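Visitor: this is a predicted model, with the sequence first.
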Amino acid sequence: MQSLFEILLMLIGVAKMIIIIHIIMSWLITFQVLNLRQPLVASIWDGLNRLLEPVYGRIRSFLPQMNGLDLAPLVAILGIFALETILRNNAGAFM
């Protein structure tokens, strides 16, 4: 069961990193540090959007409209941190 616990924590860590990379990349694109006309940047951005849009779409359906401000990544990362905390606090169940 220890292995299952560690695998779950590893998957949560990967999910956190993907969301953080998406958030940072969106800032860099918004402030025109990265250019979507570059093929590598465009393909990475498209891949991240395809990966995260199903998650963000469900979160956006519950959030009120914020007139251009997207809080879905914030809610997703907070949910992942909460899930990690719950798993770590209940680690005894996996031992």
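Guide: Everything's here; your move.
Visitor: CA only for contacts and neighbour counts going forward, please
Guide: Noted.
Visitor: what's the offset of the helix or strand where residue 19 lies from the middle of its chain?
Guide: Assigning secondary structure by DSSP states H and E places residue 19 in helix 2-30. Chain-centre distance of helix 2-30: 6 Å, with Cα atoms, centre = their mean, to the nearest Å.
Visitor: and residue 26, how far from residue 4?
Guide: Using Cα to Cα, to the nearest Å, residue 26 is found at 33 Å from residue 4.
Visitor: equivalent analysis for residue 21, please.
Guide: 26 Å.
Visitor: and for residue 12, the neighbour number?
Guide: Residues near residue 12, counting by other Cα atoms under 10 Å, number 16.
Visitor: comparison target below:
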Amino acid sequence: MNFIFQALSWVVSAYIMLIVVYALMSWLPGAYQSKLGQFIGRLVEPFLSYFNFISVGPLGFGPVVAIIVLSLVQYGLQYLQYIVLSLLV
């Protein structure tokens, strides 16, 4: 049971890293048009589209809010792991 929670936590952490890489690619001209950029975009853009409404002028805070939401999900998984494992003991 512990392995399942650890695997889910790892997947959330990896997705957070993909969002960070995707956000940093905006600093590099042509990075979104590369094969890697297109691949990461296909993985990240559907989730980020829920948070694209958050912007101040030309600055978009969608990736920041998405990372905060995923961090909350990760903490929720850790708490759920604690509850489930304490019930099993």
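Guide: Structure received. If you're wondering where the values come from, they're calculated on a predicted model, not measured in any experiment.
Visitor: so what number do they get for TM-score?
Guide: For this chain pair, the superposition-based TM-score is 0.76 by TM-score structural alignment, normalised by the length of the second structure; 84 aligned residues with a Cα RMSD of 2.1 Å.
Visitor: name the residue in residue 26 and residue 4 of the first structure with the higher neighbour count.
Guide: residue 26 (14 against 11).
Visitor: and the spatially most central residue of the first structure, what is it in contact with?
Guide: With distances taken as Cα atoms, centre = their mean, residue 19 lies nearest the centre of the first structure, 2.6 Å away. Contact analysis of residue 19 of the first structure by Cα atoms under 8 Å, 6 or more residues apart in numbering lists 52, 73, 76, 77.
Visitor: which among the residues you listed count as buried?
Guide: Neighbour counting by 16 or more other Cα atoms under 10 Å classes 52, 73, 76, 77 among the contacts of residue 19 of the first structure as buried.
Visitor: Serialize those residues to CSV and add fields for secondary structure and distance to residue 12 of the first structure.
Guide: Output for those, formatted as CSV (DSSP: H, G, I helix; E, B strand; the rest coil; distance: Cα to Cα, whole Å):
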residue, secondary structure, distance to residue 12 of the first structure
52, helix, 14
73, helix, 15
76, helix, 12
77, helix, 10
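Visitor: my read: residue 9 of the second structure touches residue 74, true?
Guide: Yes: with contact defined as Cα atoms under 8 Å, residue 9 of the second structure reaches residue 74; the gap is 5.9 Å.
Visitor: on that earlier part again, will you turn the contacts of residue 19 of the first structure into JSON lines that also has distance to residue 14 of the first structure?
Guide: Output for these, formatted as JSON lines (distance: Cα to Cα, whole Å):
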{"residue": "52", "distance to residue 14 of the first structure": "13"}
{"residue": "73", "distance to residue 14 of the first structure": "15"}
{"residue": "76", "distance to residue 14 of the first structure": "13"}
{"residue": "77", "distance to residue 14 of the first structure": "12"}
